[in-house]
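J.: predicted model and sequence below, questions to follow.
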Amino acid sequence: MRFLVMLALPLAPAAFENAAHAQQQQQQQQQQQGENGLAAARKLFAEALRAEEKGNFAEALEKFRRVAQVKDTVPVRYRIAACLEGLGQLKEALRAYQAAIDLGAGDPKDLEVVRDAKRHTSSLGERIPQLTLTVSPRAPSSSEVRIDGDPLPVAELGKPIPLDPGTHDVTASAPDTVPFRTQITLPERARLSLLVPLDPKPAPKNEEHRTALPPPASPPSAITAPEAPAQTASSSSSSSARTTGGWIAVGAGAALLVGAGVTLALRQSDISKLEDACPNNVCPGEREDELSSIRSRAQAEGPIAGVLAGLGAVGIGVGTYILLSKPHPNASTGAGSNVNFLNGARGELRLGGRPAPGGGRLVLTTTF
């Protein structure tokens, strides 16, 4: 035993020396790998910056995240947040800016980056849209509401939910209710509230109540009974059409008379202009074209007023006649009936009245 111990004593220093040398080599290798990794990360960071400057935010974001795996710093987190903001992912960008602020808190060398990140978080808080969801009072307590497939906690109902700008799917379901689904497009800064109508399904109708009872047998004398109401309805329809046509004719005649009055007023105004501009019927030469136009207009306005007045008087007369007269027993009935008036040797005046959804329509035709 003593011999073995004496034999091992000379070998101990050599073993320790070999172990120390191996550890030193491993540390050197790790240091070399770290230096190579940092150099590659710096190169990748520069490439990501160029991609971000060109607006290639998706490419830049992927490279910045690879850099963060090598060395996570405040500037790297800030650039990740900026790319997320450029992609419109405002919620995640807000979290990334806050992560940069937390990492750089108290470090003087990152003070400017932290200050800029705080400015972005302030503006993003206003730009991020918010959606408030509530369910109908009759909805079961087991109702489940989802936004873009993610379930919404019950505690979040009735509270503003921050969402990224864009289109979002809102679905809801519960036992024995009609499922709900809709799409909502939210622009930046939107503040929207939505009521989710989760109401119970309608009870099924009893099929027994759908069976129609056979109609009672009618006596032979009842076969002709419907004819009397049909004639009454036809007569009522004809009377209504005549009344509608009469009022339309009166209204049209009154409108034409008003138009005639307005035309006469315009003619008198043009005559006054001519008298003022041409005292003693002597018109200035520099206004010859203008005064000639006024004179022509005044000459045309007189006949126009006369025609409008005549048609207006005819319309009022025809309408009054329709309203005061009774329908002829042999007159055709229905919505498209025509009535002839003033049939004589010199011509014919025909009035057609048709009911319409907003009132009636009058067709006035004259031949002479």
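T.: Arrived safely, thanks for sending.
J.: all contacts plus neighbour counts: C-alpha atoms, from now on.
T.: Will do.
J.: ranges for the helices of the chain?
T.: Assigned by DSSP state H, the helices in the chain fall at 2-8, 12-53, 57-70, 74-86, 90-104, 111-127, 227-277, 288-324.
J.: quick one, which of those gets closest to residue 167.
T.: Between residue 167 and those, the shortest gap by Cα to Cα is with helix 90-104, which sits at 14.0 Å.
J.: and here is the other one:
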Amino acid sequence: MTVTLGPGAALAEPSAADRQTARTLLIEGRNKLEAGDAQGALADFRAAHAIMHVPTTGLDLARAQVALGQLVEARTTAYEVMTMPVARRESEAFAEARAAAAELSTVLDARIPSLRLRVLGAPEERIVARVDGEPVPREALGQPRKLNPGPHEIVVEAGGFVTDRREVTLKDAETAPVEVEVVLVPVRSSEVPVKGAPPAAPARSEERAPVPTWTWVAGGAGLVGLAASVGFAVDHAAARAKIERDCPSSMCDPREYDVERMQALRARWNWSLGLSVTLGVAGAAGVGAAVGGLVLRPQAKDERSALVPLVGPAVQGVAWTGVF
């Protein structure tokens, strides 16, 4: 007696050791499936079915596949059990397994969803479509494709067109095919490589002229001026507080302040205020000129225009010179 494994393939009847191993695997697999470990049960049932390849092991394998949501694989396994040759003096358990597999197959036919993929915009002979990494024959495009419930990745490409990638989720027992329409977009001519031509250099943004030296000098001087302005402002505030405390209503106590000390305190008040304001304005002008030199410097190829600082006794600022 032989056990059929597939078209044209046959092996000798399993040995006693094989039978005992398969029986143990079935028992362990059924316990795991009952406990909720469908993945572990699948491994046990697959091993047992590989050893025995009989209707009972195939039915258990199909049930584990159903528990894992592998409805397409379970339908294939159930159909295999249904079509196994009936042996002489076959046990009643095998006949019952075939009947159960036929019933399971009918249930799965109603549960397995399908996907209908339509590809437009490109010649059919160029189209290469894949679902979950598996190629779809061009002749089958547009026909319902049976898939397991859950998410699926669709990739469609064609020479001269932009590759389209998308994901669709199919539901259990979704009776109508899920329609997915892909319209391929041609690649722009500038993006299509010419055969034998050197690779195009990556696009670069227009280069700007180097930062002029005066920009760094103006910026540094401006920052120093602002820092000094803050220092003199603090000193002015201290002098003002001292005068308000020691000389209310501009009247100083003659026992503590002689004429020379009073003049020195008032001079400190005046020059700290003046220097704070003057250095603040000059510092701000220097920083502003530096920022303008950085932002508004011309393109490297345009050397006829430039940003020039204006600093003098009566004016501080910048001027843009060039050809317009």
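T.: Yes, it's here. Since the model is a prediction, treat every value here as computed from it, not as a measurement.
J.: tm score of chain vs chain?
T.: Here the TM-score of the superposed chains, computed with TM-score structural alignment, normalised by the length of structure 2 as the reference length, equals 0.50; 175 aligned residues with a Cα RMSD of 2.5 Å.
J.: circling back to that earlier point, out of the helices of structure 1, nearest to residue 190 of structure 1?
T.: Across the helices of structure 1, the minimum distance to residue 190 of structure 1, taken as Cα to Cα, is reached by helix 111-127, at 8.0 Å.
J.: contacts for that closest one next, please.
T.: The set of residues that contact helix 111-127 of structure 1 without belonging to it, under Cα atoms under 8 Å, 6 or more residues apart in numbering, is 74-75, 78, 90, 94, 97-98, 100-101, 104-105, 188-190.
J.: matching residues in structure 2 for that helix?
T.: The aligned range for helix 111-127 of structure 1 in structure 2 is 95-111, by TM-score structural alignment.
J.: quick check: the matching stretch compared with structure 1, mean distance?
T.: Its matched residues in structure 1 lie on average 1.3 Å from stretch 95-111 of structure 2 after superposition (mean Cα distance after the TM-score superposition for structure 1).
J.: for residue 259 of structure 1, which non-adjacent residue is spatially closest?
T.: The shortest distance from residue 259 of structure 1 to any residue other than its chain neighbours is 6.7 Å, reached at residue 308 (Cα to Cα, 6 or more residues apart in numbering).
J.: can you lay out the helices of structure 1 as a markdown table showing distance to residue 179 of structure 1?
T.: Output for the helices of structure 1, formatted as a markdown table (distance: least, Cα to Cα, whole Å):
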| stretch | distance to residue 179 of structure 1 |
| --- | --- |
| helix 2-8 | 83 |
| helix 12-53 | 44 |
| helix 57-70 | 37 |
| helix 74-86 | 34 |
| helix 90-104 | 29 |
| helix 111-127 | 32 |
| helix 227-277 | 48 |
| helix 288-324 | 58 |
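J.: mind putting these in JSON lines, mean neighbour count and distance to residue 134 of structure 1 included?
T.: Output for those, formatted as JSON lines (neighbours: other Cα atoms under 10 Å; distance: least, Cα to Cα, whole Å):
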{"stretch": "helix 2-8", "mean neighbour count": "9", "distance to residue 134 of structure 1": "82"}
{"stretch": "helix 12-53", "mean neighbour count": "14", "distance to residue 134 of structure 1": "40"}
{"stretch": "helix 57-70", "mean neighbour count": "18", "distance to residue 134 of structure 1": "35"}
{"stretch": "helix 74-86", "mean neighbour count": "23", "distance to residue 134 of structure 1": "29"}
{"stretch": "helix 90-104", "mean neighbour count": "21", "distance to residue 134 of structure 1": "22"}
{"stretch": "helix 111-127", "mean neighbour count": "16", "distance to residue 134 of structure 1": "22"}
{"stretch": "helix 227-277", "mean neighbour count": "18", "distance to residue 134 of structure 1": "52"}
{"stretch": "helix 288-324", "mean neighbour count": "17", "distance to residue 134 of structure 1": "59"}
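J.: right, so of the ones you listed, which gets closest to residue 156 of structure 1?
T.: Residue 156 of structure 1 lies closest to helix 90-104 among these, at 16.7 Å (Cα to Cα).
J.: other residues contacting the closest one?
T.: With contact meaning Cα under 8 Å, 6+ apart, helix 90-104 of structure 1 is reached by 73-75, 77-78, 80-85, 110-111, 114, 117-118, 120-121, 124-125, 128, 162-165.
J.: residue 356 of structure 1 is nearest to which of the helices of structure 1?
T.: With distances scored as Cα to Cα, the stretch of the helices of structure 1 nearest to residue 356 of structure 1 is helix 227-277 (9.8 Å).
J.: how about the closest one, aligned to which bit of structure 2?
T.: The counterpart of helix 227-277 of structure 1 in structure 2, counting by TM-score structural alignment, does not exist; no residue aligns.
J.: translate residue 307 of structure 1 into the numbering of structure 2.
T.: For residue 307 of structure 1, there is no aligned position in structure 2, judged by TM-score structural alignment.
J.: how about residue 307 of structure 1, nearest residue that isn't a chain neighbour?
T.: Taking Cα to Cα, 6+ apart, and ignoring the residues beside it in sequence, residue 307 of structure 1 has residue 260 as its nearest neighbour in space, at 7.9 Å.
J.: pull the contacting residues for the one you found.
T.: Listed by Cα under 8 Å, 6+ apart, the contact set of residue 260 of structure 1 reads 304-309.
J.: one more time with 7 Å, if that's ok
T.: With Cα atoms under 7 Å, 6 or more residues apart in numbering as the criterion, the residues that contact residue 260 of structure 1 are 305-306, 308-309.
J.: reformat those residues as TSV; add distance to residue 132 of structure 1.
T.: As requested, the contacts of residue 260 of structure 1 are exported to TSV (distance: Cα to Cα, whole Å):
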residue	distance to residue 132 of structure 1
305	64
306	67
308	62
309	64
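J.: among these, which one sits closest to residue 67 of structure 1?
T.: Set against residue 67 of structure 1, the nearest of the contacts of residue 260 of structure 1 by Cα to Cα is residue 308 (87.4 Å).
J.: ok, the closest one - contacts?
T.: Shown here is residue 308 of structure 1, whose contacts under the criterion Cα under 7 Å, 6+ apart are 256-257, 259-260.
J.: many thanks, have a good one.
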